[in-house]
Structures are given as C-alpha cells and as structure tokens.
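1. Have a look at this fold, sequence not included:
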C-alpha cells in the first residue's frame, strides 16, 4: 500500500483567496455548462460573501444556479432572524429565478443527517443534479453535520466505480473566519452523540468483539463534546478499552494552538482516556489533504494489524475547523468505500489475504439545538477563501 493508491494522492488545493480567485477567473468560472452552488441558509454571512468574492460582488451569469439548504438549529441574539432574511434576499438578487431553497432540519424522530439524506434522495429522483456540469459546495455557512453528510453523499454519486475522479466537476470552498466562529456559541439540550446516517458503524452488534479505534480531530473549546462522544462510543462499541488517537492541528495559524489544546484537555486525554503519547498525530490546520493522508495511512496500518482479529471499527470525530473536517470526511469516505464487502477483493489498499475481514466506520457528532450569536461586527478582510477541486477535469489522465 502506498499513497499513490489513494484517490487524492495528487490533488488541487488553493489555500488563499488570491489563489482561489486566480484559478476561478482563469479556469473554473469559464468551464462550459451549468454550475450549481450549494450553500447553507441561516444567519451566517458567508452564504453570500464567498459568492461575492468569486464574482467581484456582481450577479453571476445565467449558467450559475444556487441550492440553499436550511438545516441549522435556531439562532438567537444579534438579530439572527433578520440576518437570515437578509442573506436570502441577497441570494435572490444574485440568482434571480435560479435560487432553490430546501429545508432539512432534524427532529426527535430523525437526525439532521438522516433528514438531509432523505432530501438528497428526493432531489435525485427529480434528476436535479444531473443538469449541472459543475457543483460547488460552500461549507463556510453550513453546520458541521450538514457538509459532513453532503460531501460524501455527492462523491458517492459522481465518483467512478474504480475510483475515477473525472466524471463530473465538484469543488468545495470554505471562507474561514476565526473571529466570527468565536462569536457563535452552540447550545445542546440533549447531550448525546448522534452518528452521521451513512457512517453509523453499520450494525456493529453483528461483530461486537472487533477492536475499535477513535480518532478525535481536536479543536479548541470542545471538552464537553469530546467527553460525550467518548461515552457514547463506548456504549455503541460495547467496549471500555477503545484506543484513542488524537490528531492535533500543527502547523497552525496560532503556533501555540496544539500546546493550548493539550493544556486544556490534559486531564481528559491523559488521565481519563489514558492516551499514549506515541498515539498523538499532527496535521496541518490549513491543508485538509494533509489530514486526509494522515488518516488514510492510519486506517490502513490498523486494518493490517487487525487482520488476525477479523477486522476492526474506526470512529472519527471532526471537532476542528471546517477545512480539517472536510479532510477527515474525505478519508472516511474513501476508506469505508475501499474496505467495503464489494470493494475488498479489488482494492489496492489491502493485501489479498485480508479480504475476508469486516471493517466498519462511524462519525459521531453532538448536534447543537440552538446557536447564540454575539453582536460583533465581522471583518472578512483577512479571511481566506480556500478551494478544493475534488472531481472533474483536473483529474483527467
């Protein structure tokens, strides 16, 4: 197994706004056919800001359309309702007669992830995505559970049977703004972890003795969420001794961020979870493909170690920024696909004698039931608009 066998061993990633804008103006914005933007509907101004950056605050041409998905919990404070209506009004101005808004909000009977999967199934029955040659997913204004469900579901739809990446152009963009993110407080009334619908460990009760490994992608101020997920993972796996492999952001914009996280989480990580220092991994905060490679290598290493045990179960919890979360879900998507029963006999990632093993993947999150937004003036001048080209013309052989 080598990195050359990974889907995105070679990739196209623009980290800065200047790089993204240059690629958009010279190439992506000129691609033939119709382009669909998929964005979040809510109080977050990034639903509009990213599009304004790409089109210099002008209305996009007629071949550009927009799908807005309302999936966030209610927000209070800082005139959140008015800001949501303002974002919708601006999107209608940018995409006159070309904006479609859908609701996908969780309830007591179904998680947000399941609600979104049901919505996507309905849209596919309408052949909604088939009319577009390019799809751009703007994760900046989306709740974590939304884009972590959406990205792999669309990849699954458009990627080739043998992992070909050139079937349809698909991009992810993200306008990261730490100042704005720090002004949002997530409130949880039901402190239980829920799994993404498509990554729920696939009925692990069928194989309760398989070993489990948990990869929390660490971020600041996530202590309660971390402890909740750990508790619920143990319930689902029915194991107390789950191996924990924390992944810390380094290098990062704040060079001391990893040290701060270790300091804040020291008791939880090293005393409660009994993490071995050698288990700590590092991945670049602003390069999602770096985290993707680290996770893929770890999945394959543990899969090889679990050969004599009949397989294993992998749990990934993205508690970090959105770019790192995208890198994490790309690794989960690829590894779960390549290690599935259908693909195991053919995958280049596992030796032939491993093909009788069973591998399960889970992505647990704690969904907020309400957002509280502080009334701060947001400055996007220093925020960077990043772009990942995941599928399409860039991967033509």
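-> Sure thing, it's come through. Keep in mind it's a predicted model, so treat the numbers as computed, not measured.
2. For the rest of this, base every contact and every neighbour count on C-alpha atoms.
-> Will do.
3. can I assume residue 188 is in contact with residue 371?
-> No. In this structure, residue 188 is not within contact of residue 371 by C-alpha atoms under 8 Å, at 9.0 Å.
4. more crowded one of these two?
-> Neighbours per residue (other C-alpha atoms under 10 Å) separate residue 188 from residue 371, with residue 371 holding more: 19 against 14.
5. helix/strand/coil for the more buried one?
-> In three-state terms, and counting by DSSP: H, G, I helix; E, B strand; the rest coil, residue 371 is strand.
6. can you tell me the helix or strand for the residue lying closest to it once chain neighbours are set aside?
-> In space, and not counting its chain neighbours, residue 371 is closest to residue 75: 4.4 Å by C-alpha to C-alpha, 6 or more residues apart in numbering. Assigned by DSSP states H and E, residue 75 belongs to strand 74-76.
7. Where do the helices of the protein begin and end?
-> 17-26, 46-54, 80-94, 112-125, 144-158, 178-182, 223-237, 257-264, 266, 288-305, 322-338 (DSSP state H).
8. Please identify the most buried of these.
-> helix 322-338 (a mean of 23; mean count of other C-alpha atoms under 10 Å).
9. and the angle for it with helix 288-305?
-> 40 degrees (axes from the mean of the first three to the mean of the last three C-alpha atoms, to 10 degrees).
10. picking that back up, the residue nearest to residue 371 and residue 263, how far apart?
-> 31 Å (C-alpha to C-alpha, to the nearest Å).
11. Alongside the first one, take a look at this:
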C-alpha cells in the first residue's frame, strides 16, 4: 500500500458558524432531498441539527429517529426522550422511528446488528444527501449505521452524498454518566479478525482518554492485553491543562498497569476530527513496515468520551477496517438540575462531508488504486 494515500487527506469539514453556512448553501438547492438519521434519546442536543436542516429544507427533509432500547430505563430518561421526540415531530417534516434493542434476551450486545438490519429496509436511492447526526447515538449504534450508509452510497448507481455531523459540549458530557456492562465487545463491522495469523500481530491499543471512562478503559486493556498502548490526550483543548490533568489522573494505569512510556503519548485536537484521523493513519503507516517481518501490526481503537474525535476514529476505522472495542452502557445517569441550567449556546457543532459529489470520484479512484497496490 502506498503510505502517502489517505482517503480523507483533503476532506471537506466545517465548524460552528461554518456548519450552518454550509447547510444553507448546500441544502438550499431545490433539487436536494435529504435523509436525516439521528438519535431519539434524552440528550438535549438531539434536535439541534435536525432543526437547522428543516429550517432550510422544510418538506424536502425526511427524518429517521433512532430510539435505543435498554432494559429498565429510568423514568426521567423516558420522559425527556419523549419530549425531545415530540419537539422534533412538531417541526412538520416526515419521519420514522426505529426502535433498536441494544441487548438480546441473554444480554448479548446486539445494537449494531439491529441498526444494520433496520437500515436495510430503507430505500436510500430517493435521496441526494444523507446526514448522520451522532450527537445522541451511542458508538455501538452510530459506527455500524455510518458504515452501512457509507457502503450504500459507494455502491449506488446515482450519486449520494454522506455527511457526518455532531453537536458537542464537554460540560454537558460531564453531567451524563453510565453504568457499563461487565464485558468488552467489539463494534459490528469493526471486529478483530479471527483468522490464522491475526493473533500473532503486534497489537497497539489507541484509546481516547476520559476520566469518566476510567474503569471502562481498564477493563478494555485487561481484556485485549495489547502489546503496546498509545493513549490519546486532548491538545489543543479549550482547557490547555486538560491533557496534563488526565495524564495525572491515569498515572497509576499508565505507569504500572499499562507500562506506557510518556514518549508514546498521542495528542490530538479534540475539536477537529480530521486531526485524530490523520494521526491514527500516520501511526499505522509508520508501524506497518516495522512489524511486517514479525507477523504484522494491528491497531485497536476505543472511541470513548468526546464525540468530536470519535468521528476521526470512525473515519480511520472505515478506511483501514481497524477493530473498534468498547463497553456498552447498560443504563445512563444524568444530573438534570445542572443540565437544565446549562445554556445550549456553548454547544459546538462539526460537519464532515464523508462521501459524494464533492470528491468527483476521488474516493472510488483511491479504492481502485488501493486494490492494485495489494496485487
């Protein structure tokens, strides 16, 4: 493989005010018909993007709301989710609700399989654009959903644009916690290959470091037993000391349990998904020739915490089919008193044009050349 090729090296991206400007310009074109896919959950950010799109497109917008079903949810979460869905429905655009069970009767994680099966029933060919808003969708559902939509667009006979978007707020994230299940799992479509020789590969674990996910990160490391770990810290960040404070909080794990050399710390801009994408791709390219004669290299990603960099991890995983491991949430807990006191004006938005007409066939040409490199 030519190490200089990156599928999204020159990706189109927008942030904050730029996002709405792009929406107004792109979706303001009368020939466009858009499918919006977003979460129908309790998160107060769930309707930010769809409201922006509807204000521009009106009846040319169709929405699909994903409602993640977990056992015995808190009554307040159900109430808030119902209010958010009612608010979205009152916009006036046509919509469908997909009820996605996250766990099977035996507590197996099946959210990824269920969303993939649900999306198979949708006719995407009638849309010029598909917008997937991951703001209020868990990674176990959003990653398979984006992967499926991306493959549909690539194999479509007519052009379909795929967009990723998110509304992010660190303070709001800090007020939402979860109770994880007791086992580590990989995300559907991004599994660790169970083929001969795969176990001999040198495993490098790349986790997004989050204080709220400390126990989950420890569980993943114990389950995967990577040969090396490169923890990813936020820098630049709104708080210049955030990365240092995280390293201090994880000092025991980094030094004693994970045996991480500080020279293996990775820093990525937490507000720029393309930064972490390029960083992961560069690490993979540097490792491949080094470990080629020793069985090969395998990168394992864990997109925990902030969803801005999670988009970058998703893009890297889509391109190289890196395994993605996480621990599914059994239930969520929210400090509603503090959440209700927050101003939504602090929410930051991002948009990434993942696939479509803007690239003039560059991605398909990339894949054709990539296959030739393997021959």
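-> Looks like it arrived, so ask away. On a predicted model such as this, the values are computed, not experimentally measured, just so you know.
12. Once they're superposed, tell me the TM-score.
-> Laid over one another, the chains give 0.87 as their TM-score (TM-score structural alignment, normalised by the length of structure 2), with 355 aligned residues with a C-alpha RMSD of 2.3 Å.
13. Tell me the residues of structure 2 aligned with stretch 294-308 of structure 1.
-> The aligned range for stretch 294-308 of structure 1 in structure 2 is 279-293, by TM-score structural alignment.
14. ok, residues contacting the matching stretch?
-> Stretch 279-293 of structure 2 is contacted from outside by 3, 6, 202, 268, 296, 297, 299, 313, 316, using C-alpha atoms under 8 Å, 6 or more residues apart in numbering.
15. Give me the nearest residue to the first one, chain neighbours excluded.
-> Closest residue in space to residue 3 of structure 2, ignoring its immediate chain neighbours: residue 285 at 5.7 Å, by C-alpha to C-alpha, 6+ apart.
16. got it, and the second one?
-> With sequence-adjacent residues excluded and distances taken as C-alpha to C-alpha, 6+ apart, residue 6 of structure 2 is closest to residue 281, at 7.6 Å.
17. what does the third one give?
-> The shortest distance from residue 202 of structure 2 to any non-neighbouring residue, by C-alpha to C-alpha, 6+ apart, is to residue 297 (4.8 Å).
18. chain center to stretch 219-228 of structure 1, what's the gap?
-> 17 Å (C-alpha atoms, centre = their mean, to the nearest Å).
19. looking at structure 2, where would I find the counterpart of it?
-> Using TM-score structural alignment, stretch 219-228 of structure 1 pairs with 210-219 in structure 2.
20. For the matching stretch, measure first residue to last.
-> 14 Å.
21. Also stretch 316-333 of structure 2?
-> 30 Å.
22. re the thing from before, return the member of the contacts of stretch 279-293 of structure 2 nearest to residue 152 of structure 2.
-> residue 316 (18.3 Å; C-alpha to C-alpha).
23. Apart from its neighbours in sequence, what residue is nearest the closest one?
-> residue 277 (5.5 Å).
24. and that neighbour, how far is that from residue 172 of structure 2?
-> 24 Å.
25. same deal with residue 61 of structure 2?
-> 28 Å.
26. Could you do residue 257 of structure 2 as well?
-> 30 Å.
27. Ok, residue 35 of structure 2 next?
-> Counting by C-alpha to C-alpha, the gap from residue 35 of structure 2 to residue 172 of structure 2 is 27 Å.
28. any idea what residue 141 of structure 2 aligns with in structure 1?
-> By TM-score structural alignment, residue 141 of structure 2 lines up with residue 146.
29. swap in residue 61 of structure 2?
-> In structure 1, residue 61 of structure 2 lands on residue 64 (TM-score structural alignment).
30. got the contact list for that match?
-> 34, 35, 36, 37, 95, 98.
31. Now flag whichever of those is closest to residue 392 of structure 1.
-> Scanning those for proximity to residue 392 of structure 1, where the rule is C-alpha to C-alpha, the winner is residue 35, at 12.8 Å.
32. Thought residue 130 was touching that closest one, still the case?
-> No. Using C-alpha under 8 Å, residue 35 of structure 1 is not in contact with residue 130; the gap is 11.0 Å.
33. Pick out whichever of those two has more residues nearby.
-> Taking other C-alpha under 10 Å, residue 35 of structure 1 and residue 130 do not tie; residue 35 has more neighbours (23 against 12).
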